[in-house]
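[1] the sequence isn't on hand, but the structure is:
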């Protein structure tokens, strides 16, 4: 099992925008890592304190095959100076890929969280 991380930012605390961002982020992680939904053990989402309009997992639940994936939402720690309007995800995935072969996905302003990763 491997963990695949990702993050994305939204412009506003809006239900549709939060759901759309979660779907885009998860879809990119799945595509870049060639992951099938049946290989996902769980998806753990977190959102910053300023995102209160919706659960990110509700957006991901609409993706094909995600009706059977265990999803969990949490509140991101409120740290002074941390990025706002940010959704993060950790997918726990059954894979034979090495840790160095995993592509973590950071989109929008969230790319600044992992400047060591190459942007696509």
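    Cool, got the structure. These figures come from a predicted structure and were not determined experimentally.
[2] all contacts plus neighbour counts: C-alpha atoms, from now on.
    Fine.
[3] contacts for the longest helix anywhere in the chain?
    Longest helix of the chain, by residue count under DSSP state H: helix 15-33. Applying C-alpha atoms under 8 Å, 6 or more residues apart in numbering, the external contacts of helix 15-33 come out as 4, 6-11, 35-36, 51, 53-60, 62-63, 87, 89, 102-105, 107.
[4] then this one, side by side with the first:
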């Protein structure tokens, strides 16, 4: 079965290392909570808010040695007034036997505000 796993996090500063570090942390947590491997991943869509431009977060996925052939694309979020700032979102499409209601979507830092109903189960929510 193909499922989408959502994740989001925020940074304090628009700096390359911070963007890459928090993106890596988010993906690690998504993998840990949903037990998938690179071979299970069909694609990853990463979006950033318009106030982030110091780095492509997709570069963080290349820190994972077995993710060389995983298709990844970055895009910009729609700049809706009042939306969460300095936010990085991931949508990982995976092959899994997990039922949809068993998928653990991961929201870290200020991104817990996006889906408090789902973020409460996060081990690293704060």
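    Received it, and whenever you're ready, just let me know what you need. Everything numeric here is computed off the predicted structure, so don't read it as measured data.
[5] list the buried residues of the longest helix of the first structure.
    Applying a neighbour-count criterion of 16 or more other C-alpha atoms under 10 Å, the buried positions in helix 15-33 of the first structure are 15, 17-23, 25-30, 33.
[6] spell out for me which residue occupies the centre of the first structure.
    The centre of the first structure sits closest to residue 89, judged by C-alpha atoms, centre = their mean, with a distance of 3.1 Å.
[7] contact partners for that residue?
    5, 6, 7, 26, 43, 44, 45, 46.
[8] mind listing the strands in the first structure by residue range?
    Assigned by DSSP state E, the strands in the first structure fall at 2-9, 40-47, 71-75, 86-93, 105-106.
[9] just the ones you listed: most buried one?
    Highest mean neighbour count of the strands of the first structure: strand 105-106, a mean of 26 (counted as mean count of other C-alpha atoms under 10 Å).
[10] so how far does that strand sit from its counterpart in the second structure?
    Mean deviation of strand 105-106 of the first structure relative to the second structure after superposition (mean C-alpha distance after the TM-score superposition for the first structure): 0.1 Å.
[11] for residue 30 of the second structure, see how far away residue 58 of the second structure is.
    15 Å (C-alpha to C-alpha, to the nearest Å).
[12] ok so, going back, comparing the longest helix of the first structure with the second structure, how large is the average distance?
    Once the two models are superposed, helix 15-33 of the first structure sits on average 0.5 Å from its counterpart in the second structure (mean C-alpha distance after the TM-score superposition for the first structure).
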